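*Asks:* I need the structure of the sequence given here:
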Amino acid sequence: MTTQNANTTLFIGLMSGTSLDGIDGVMASFPNNDGNEPQQHPATTLASAYMPFSATLRRELMALQRAGENEIEREALVGNTLATHYAACVERLLIDAGLRADQIRAIGVHGQTIRHRPELGFTRQTNNPSLLAELTGIDVIADFRSRDIAAGGQGAPLVPAFHQAVFANPAETRVVVNIGGIANISVLHQRTDGATTVTDIGFDTGPGNSLMDLWIKLNKGKDYDENGVWGASGTALPMLLKAFLNEPYFASPPPKSTGRDLFNEAWLAAKLAQFPQLSPADVQATLVALTAATIADAIARHASDAKMVYVCGGGAYNPYLMKMLGRSLAQHGSAAAVESTEALGVAPNHVEALAFAWLAQRFDLRLPGNLPGVTGAAGPRILGALYPA
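*Replies:* Here you go, the predicted structure:
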């Protein structure tokens, strides 16, 4: 049982990402402060929970990634379903921590991205935060991306600000790589003048696990390549990798963000059409190489002095992908070592949920949650919208 400390405030963070596998939830304790910037390493994880999505929910969420019949009603119904799943995750966290709803300051919930079109001025994370507040009796803070887009930003990635707060070290340049459905990096630069470390770049590098998950689903009916075994059984094909890399997004400068709007089944099919009769295992190995190569290239371009690369997200649990990332970094002339964020005290599958607990705290303190240098927004903005219990 967790004993609440009068000097701390409790927040819950909920994240369901592009991989569409389920919900990661954490209960986090943050030190109280007087409204000034909290000190680095601000969060302590008190409990965690994972709620997998059913096959039916996954199919419906996937279908909503593209235009379809009656999609407004379908999205509303999926939002209700998600809210009940989020509420079940919150209940599990409360039980495991031995706490009551009235002891939690707020829930920070990302929602499920179904469209991300910052170039058109919008992003859409389906959810029903009002229902979640009603079901849990806890204030809910949601819709974190829209304000940044309204200020001219990409609305993504948002996690670099959290990475800066938790993982930066002024004595060395570090890179934090989140490999979910889409991969993104946060460059945490060394500062030799003794100033507080700042993140001056962070962006989506391209596909993380999404295309690998798609390919194994199409060929083996599995949701993901457990431990990267299937990918490791194949051989990465240089000509196919070159075709994959022939995508303008990879060469475009940051700030930038992406998602299934670009990297989807149609994108993959168009690339594979150039190479008939490939071994499916070789395609999988080449998709692993694509993720590793695009991350390594981004690090070589923007963090050539990095000594450490810390990986979070589901990709951190794929030994073959981690090996290929290390190999790709070496090919780019980097001597950076690759480890998971476990080495920094945060489990790889908890980082994003913890980030949304942190963003909820930022909203509660009326402090900015974005980094304009990362998203391209006109300036720092308070992110999120409050749905009172």
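
*Asks:* for the rest of this, base every contact and every neighbour count on C-alpha atoms.
*Replies:* Will do.

*Asks:* so which residues make contact with the helix or strand where residue 231 lies?
*Replies:* Secondary structure assignment for residue 231, by DSSP states H and E: helix 229-233. Here helix 229-233 makes contact (Cα atoms under 8 Å, 6 or more residues apart in numbering) with 225, 281, 282, 284, 285, 288, 320.

*Asks:* just send these back as a markdown table, with neighbour count too.
*Replies:* Below are those laid out as a markdown table (neighbours: other Cα atoms under 10 Å):
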| residue | neighbour count |
| --- | --- |
| 225 | 20 |
| 281 | 20 |
| 282 | 19 |
| 284 | 27 |
| 285 | 26 |
| 288 | 27 |
| 320 | 21 |
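
*Asks:* let's see this one next, to set against the first:
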Amino acid sequence: MSGRMRVVGLMSGTSYDAIDAAAADLTLDGDTLVLTPLGMISEVYDDDLRAELAGALPPAGTTLAAVCRLDTRIGRAFAGAAVRADRELCDGRADLIASHGQTVYHWAEGGRVHGTLQIGEPAWIAEATARPVVSGFRPRDVAAGGQGAPLVSVVDVMWLRGRPGAPVALNLGGIANITVADGGSGEPLAFDTGPANALIDAAVRDLAGGGAYPFDRDGVLAARGSVCPPLLRRLLEEPYYAGPAPKTTGKELFHLPYLRAALAGFGSLPAEDVVATLTRLTARTVADAVRPFGATEVIASGGGTRNPVLMAWLREELGGGDGAGAVLRTSDELGLVSAAKEAYAFTVLGWLTAHGLPGTVPSCTGARRPSVLGSLTPGGPGLRLPEPVTAAPVRLAVSPRGNSASFRPC
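*Replies:* Alright, predicted model coming up:
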């Protein structure tokens, strides 16, 4: 075995509610990269930072001063999560930090992505941990003509390879994305299907007053409500769903003003009915995206897996209950805690970059060629990186020896 590294992956998704930090030992065994999970912690953004971030995101206007403040404050928050993960999960022996940062804008226009911006200055992480930091993963793929998303597709392709049937990986964050092991031409395919929790969360905050949680905890609101068929039909008319893959979207499109425009003319629908309709929208659009590929199993991860109503309706839409459609399961069944899967994916992406290996699959992002991703911020004097690996791993195996069930909130 070679290429052994202990890596901390840092991730905050489009729901921008917390920083997830997952740690893993990664070792190359022939053509297989073996991931041994060491656990995960989660640091919730404080209310003030979260409110400042929400106020600066599209379609709201902002200033460079606000962006600078957010870049610094989020960088410090990521640094705190990295320090804690190194201490609690790695016994202070992490070799590398891989930070996705916080996406604040994805410039998609005319069917192409022209730019992308993730903030959370990595210098704060390097200074606090004295570890090298790989960050800025998305821009290189965009520069190579890709969508810059979904970046986890390379990890999914390695992970799904060798599974029977036609497996599909699904992430249910703010936005839903899938990776199809065989997109129909022998090449894998990945793309964003549309909103997962983005519109549901917006409705909870705006129409239901947010309550104790800024999301539909345990699907309680959706369970109380009834789907409004005319509203669902209007939402399904969104042109994005009919666009060809690979494609990507985000809260630049699926935000509160978008929801308010969709609700125009429907009077005062109960908040529960709106949330139920949006939950059905997510289930329907994911299933519609999966169906053409003849999927035999859909392996879900992300915050949406904790919504039992969404999962039940997705299972219904996929038609797997009678054996005729795709079976829905979570990544927990395959050794990766669903809440931590994307953070673990960034440990793999960091490992690939540190070894000089590409972190993209062109058929998944639409890029002209695979690219080595990210920029490196040294952690201190005497920077040493591992020897480059000439042959990239083609499979990812999750070691059962890892403490994959370890999850420690802040």
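
*Asks:* return the distance of the helix holding residue 231 of the first structure from the chain's centre.
*Replies:* Put simply, helix 229-233 of the first structure sits 24 Å off its chain's centre (Cα atoms, centre = their mean, to the nearest Å).

*Asks:* over to stretch 260-271 of the first structure?
*Replies:* 20 Å.

*Asks:* returning to what we had before: mean per-residue distance, the helix holding residue 231 of the first structure versus the second structure.
*Replies:* Average distance, helix 229-233 of the first structure versus aligned residues of the second structure after superposition (mean Cα distance after the TM-score superposition for the first structure): 0.9 Å.

*Asks:* tell me which other helices or strands the helix or strand just after that helix touches.
*Replies:* Downstream of helix 229-233 of the first structure, the next assigned helix or strand under DSSP H and E is helix 238-245. Packing partners of helix 238-245 of the first structure (3 or more Cα pairs under 8 Å, 6 or more residues apart in numbering; DSSP states H and E): helix 265-272, helix 280-302.

*Asks:* how far does stretch 336-349 of the first structure stretch from start to finish?
*Replies:* By Cα to Cα, to the nearest Å, the extent of stretch 336-349 of the first structure from end to end equals 22 Å.

*Asks:* er, stretch 109-128 of the first structure I mean
*Replies:* End to end - Cα to Cα - stretch 109-128 of the first structure spans 10 Å.

*Asks:* what residues does it touch?
*Replies:* The contact list for stretch 109-128 of the first structure (Cα under 8 Å, 6+ apart) reads 13-18, 61-62, 64-66, 75-76, 78-80, 82-83, 140-146, 149-150, 152-155, 258-261, 356-357.

*Asks:* ok, stretch 281-297 of the second structure next?
*Replies:* 165-168, 176, 178, 180, 182-184, 193-197, 232, 235-236, 241, 310-311, 313-314, 317-318, 325-329.

*Asks:* now the helix ranked longest in the first structure: which residue numbers in the second structure?
*Replies:* Among the segments of the first structure that qualify as a helix by DSSP state H, the longest is helix 71-97. Aligned by TM-score structural alignment, helix 71-97 of the first structure falls on residues 63-89 of the second structure.

*Asks:* what does stretch 203-213 of the first structure give?
*Replies:* Going by TM-score structural alignment, stretch 203-213 of the first structure sits over residues 191-201 in the second structure.

*Asks:* now the end-to-end length of the matching stretch.
*Replies:* 22 Å.

*Asks:* buried residues in it?
*Replies:* Within stretch 191-201 of the second structure, the residues scored as buried using 16 or more other Cα atoms under 10 Å are 191, 192, 193, 194, 195, 196, 197, 198, 199, 200, 201.

*Asks:* can you give the distance of that stretch from its chain's centre?
*Replies:* For stretch 191-201 of the second structure - counting by Cα atoms, centre = their mean - the centre lies 11 Å from the chain centre.

*Asks:* in a strand, that's where residue 36 of the second structure is, yeah?
*Replies:* Yes - counting by DSSP: H, G, I helix; E, B strand; the rest coil, residue 36 of the second structure falls inside a strand.

*Asks:* and the gap between the equivalent of it over in the first structure and residue 384 of the first structure?
*Replies:* Aligned by TM-score structural alignment, residue 36 of the second structure pairs with residue 44 of the first structure. Relative to residue 384 of the first structure, residue 44 of the first structure is positioned 22 Å away (Cα to Cα).

*Asks:* of those two, who's got more company?
*Replies:* Neighbours per residue (other Cα atoms under 10 Å) separate residue 44 of the first structure from residue 384, with residue 384 holding more: 24 against 17.

*Asks:* look up how far residue 144 of the second structure lies from the equivalent of the more buried one over in the second structure.
*Replies:* For residue 384 of the first structure, the aligned position in the second structure is residue 374, judged by TM-score structural alignment. According to Cα to Cα, residue 374 of the second structure stands 13 Å off from residue 144 of the second structure.

*Asks:* burial measure for residue 279 of the first structure, as a count.
*Replies:* Residues lying near residue 279 of the first structure (other Cα under 10 Å) number 11.

*Asks:* oops, could you answer that again for residue 91 of the first structure instead?
*Replies:* With other Cα under 10 Å as criterion, residue 91 of the first structure counts 18.

*Asks:* same check on residue 106 of the second structure?
*Replies:* Residue 106 of the second structure, neighbours per other Cα under 10 Å, totals 22.

*Asks:* all helices of the second structure, in order?
*Replies:* Under DSSP H, the second structure gives helices at 47-56, 64-89, 122-129, 138-143, 153-160, 198-207, 220-224, 229-236, 256-263, 271-290, 308-318, 341-354, 362-365.
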